[in-house]
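Asker: quick one: sequence and predicted model below, then my questions.
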Amino acid sequence: MSDTKDIVCIGSVLWDVIGRSASVMRQGSDVPGRITRLPGGVAMNIAMAAARFGMSPVLMTAIGQDAEGAELVAACQGLGMNVDHVYRSDDLPTDRYMAVEGANGLIAAIADAHSLEAAGDKILRPLLNGPLGSGESPFRGRIALDGNLTRQLLEIIATSAAFGMADLRVAPASPGKAERLRPFLTHSRAMLYVNLEEAGLLCQTTFDDAARAAAALVGRGAARVVVTDGGRSAAEAGAAGVITGTPPEVLVTRVTGAGDTFMAAHIAAEAEGAGREEALNRALTAAARYVSGDNAL
């Protein structure tokens, strides 16, 4: 894989079951809305968005041999994903994610990624000692990782020679899994994509804005970071300093997958040679369009 538009997406690929209502919701709310089931998971969301931005995503994940798994693999292929390196398990069911969203944002979500966790390093075989790379011949392209992988597996990726030449882009998947990213906090070839809460968890404090959070992460050893804060200003930081950008104001119609869209758009922009400010602004615009329900590029 030498094409500059190739990207390997490692992590959760599952069925997203999302309930959305136009009403403001609180604990115990029972309101009318719509329930959808779509291919999802952080790695899948990144791959789908990357494909929309002209990239060629390769999926590395665990999907069951059950009927849901067969349907999911077919859906991935239909969306243009390369599924040649997906680990298909005979004894693990296909994972699922369930979320409820109201007019006031995400109300609650449960990620059932137990099969991905149970599969362990089997999903990495194509890169550890396979057709995509090995310790003697490391992979040199872009890799997007998500925090649904176990801490042990993330540590393997952070320290293995097979990943030592890769351009690693890492997202925590959720605030509850942010601390799994610690092995990449001082990794010289990793870029972290976190929100304000996740940045605080990694730094064991809280922040008022993305710029301070991004600077603090770099101060703790991060090579490059992007910190987002919903509709407020986001920040990108590294050795060259901190820059900020503000997303366009839009009417929010959905939130699940917005961060993954942002990450994919940022990676795609850099793959096309965009500078720091342009890449950040393009990613913010793409995420804003996504949450508004507009997928136009």
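Answerer: All right, it came through fine.

Asker: use CA for all of it now, contacts and neighbours both
Answerer: Fine.

Asker: can I assume Glu198 sits in a helix?
Answerer: Yes - counting by DSSP: H, G, I helix; E, B strand; the rest coil, Glu198 is found in a helix.

Asker: also this one, for the comparison:
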Amino acid sequence: MMSRRIAVIGSNMVDLVTYVDRMPDAGETLSAPRFAMGPGGKGANQAVAAAKLGSDVLMVTCIGDDLFGRNTLSNFEGLGIDARHVRVVRGLSSGVAPIFVEPNGENRILIVKGANDALGPEDVEAAADDLRGCGLILLQLEVPLRTIYAAIAFARANRVPVLLNPAPATPELALDRIAGVSFFAPNQTELAILTGLPTRTPDEAEHAARGLLAHGIGAVIVTLGADGALLVEPDGTERIAPVAVRAVDTTGAGDAFIGAFAHHYVGGHDKLQALHHAARYAADAVTRPGTQSSFATASEFAEFCDRLANSELPP
């Protein structure tokens, strides 16, 4: 029987979110209507989404010896995330992510990795005893690639399923080093960068994703934004329909999707059921501003699903 525990080996950031009427041109200074600050980072976001839904989550990450790092650690502990393998790195800042959100909910993000760049294979080894007892390991690319490869090799040797979210995408990712991952989960843009193929339509995305299966990947999950998502496996492809909502802020939507998928998958749902739950969870998240603050608890998500079933959501 699969363990219901989820491990996240990855990044944490502090999101510095500026809401803008429009992005300034080069050399232009504009006033912006609002600013917010909160915990973020792809790894931490995915851990928080799963934890808010009720999963038992272990976090392996590095923070700086600064106020941001202390706040990140407090946030993990406050949400019940096992933070025993969160390492404080002296002399480095914590990671930060300046984010600019436009009125239509679209966002532009910069990341300063800081202490995230110090997360190494030794951190994977230090957490080995706890990682062996997990039902799924989540990975992203905001930490060094050598650490990603070490985590995948560890998981393969110990038969722990892995979901790799290749974000932010880099052509330096060696596909032969990620053989054996159970799930590879890019968005359309990331898929295009990694394969060099067009992914503008669902059919193009499916074609690009199918080429990845030859590298020993169990299944490719492609998030398509307003077009939903795809589950591409050797024996066929399933399309996950989009959930129509009025988007306020799309920041963190992909992380909400992955955290929710992980929660439902280790909870006993099959892949397709877990993806349908994930699509709904991500849709709910974009109806509120912020990143982790927009992620629903289990009871809040159940209420959203009830409203969705009863067609009570605004167009």
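Answerer: Cool, got the structure. None of these values were measured; they are calculated from a predicted model.

Asker: so Thr250 of structure 2 versus Leu138 of structure 2, what's the distance?
Answerer: 21 Å (CA to CA, to the nearest Å).

Asker: ditto for Leu272 of structure 2
Answerer: 18 Å.

Asker: same question for Asp306 of structure 2.
Answerer: 29 Å.

Asker: how many residues are close by Thr170 of structure 2?
Answerer: By other CA atoms under 10 Å, 13 other residues sit near Thr170 of structure 2.

Asker: just to revisit the earlier point, neighbour count: Asp306 and Leu138 of structure 2, which is higher?
Answerer: When Asp306 of structure 2 and Leu138 are compared for neighbours, Leu138 comes out ahead with 23 against 13, by other CA under 10 Å.

Asker: assign the more buried one to helix, strand or coil.
Answerer: Counting by three-state DSSP, the backbone at Leu138 of structure 2 sits in strand.

Asker: please name the nearest non-neighbouring residue to the residue nearest the centre of structure 2.
Answerer: In structure 2, the C-alpha nearest the mean C-alpha coordinate belongs to Asp255, at 2.9 Å (CA atoms, centre = their mean). In this structure, Asp255 of structure 2 finds its nearest non-sequential neighbour in Gln46, 5.0 Å apart by CA to CA, 6 or more residues apart in numbering.

Asker: same question for Ala234 of structure 1.
Answerer: Excluding the flanking residues, the one nearest Ala234 of structure 1 by CA to CA, 6+ apart is Thr228, at 4.4 Å.

Asker: can you check Gly105 of structure 2 too?
Answerer: Closest to Gly105 of structure 2 by CA to CA, 6+ apart is Asp249, at 4.1 Å.

Asker: does the corresponding residue of structure 1 for Asp249 of structure 2 lie in a helix or a strand, and which?
Answerer: Under the alignment (TM-score structural alignment), Asp249 of structure 2 pairs with Arg254 of structure 1. When elements are assigned from DSSP states H and E, Arg254 of structure 1 belongs to no helix and no strand.

Asker: isn't Arg254 of structure 1 right up against Ser292?
Answerer: Yes - using CA atoms under 8 Å, Arg254 of structure 1 makes contact with Ser292 at a distance of 6.9 Å.

Asker: neighbour count: these two, which is higher?
Answerer: Using other CA under 10 Å, the more surrounded residue of Arg254 of structure 1 and Ser292 is Arg254, with 21 against 17.

Asker: dump the residue contacts of the more buried one.
Answerer: Arg20, Glu101, Gly105, Tyr290, Val291, Ser292, Gly293 (CA atoms under 8 Å, 6 or more residues apart in numbering).

Asker: got a list of what the closest residue to the last one other than its chain neighbours touches?
Answerer: Spelled out, that is Gly293 of structure 1. The shortest distance from Gly293 of structure 1 to any residue other than its chain neighbours is 6.1 Å, reached at Thr253 (CA to CA, 6+ apart). Thr253 of structure 1 makes contact with Ala103, Val291, Ser292, Gly293, according to CA under 8 Å, 6+ apart.

Asker: most neighbours out of those, which is it?
Answerer: Using other CA under 10 Å as the neighbour criterion, Val291 leads the contacts of Thr253 of structure 1 with 20 neighbours.
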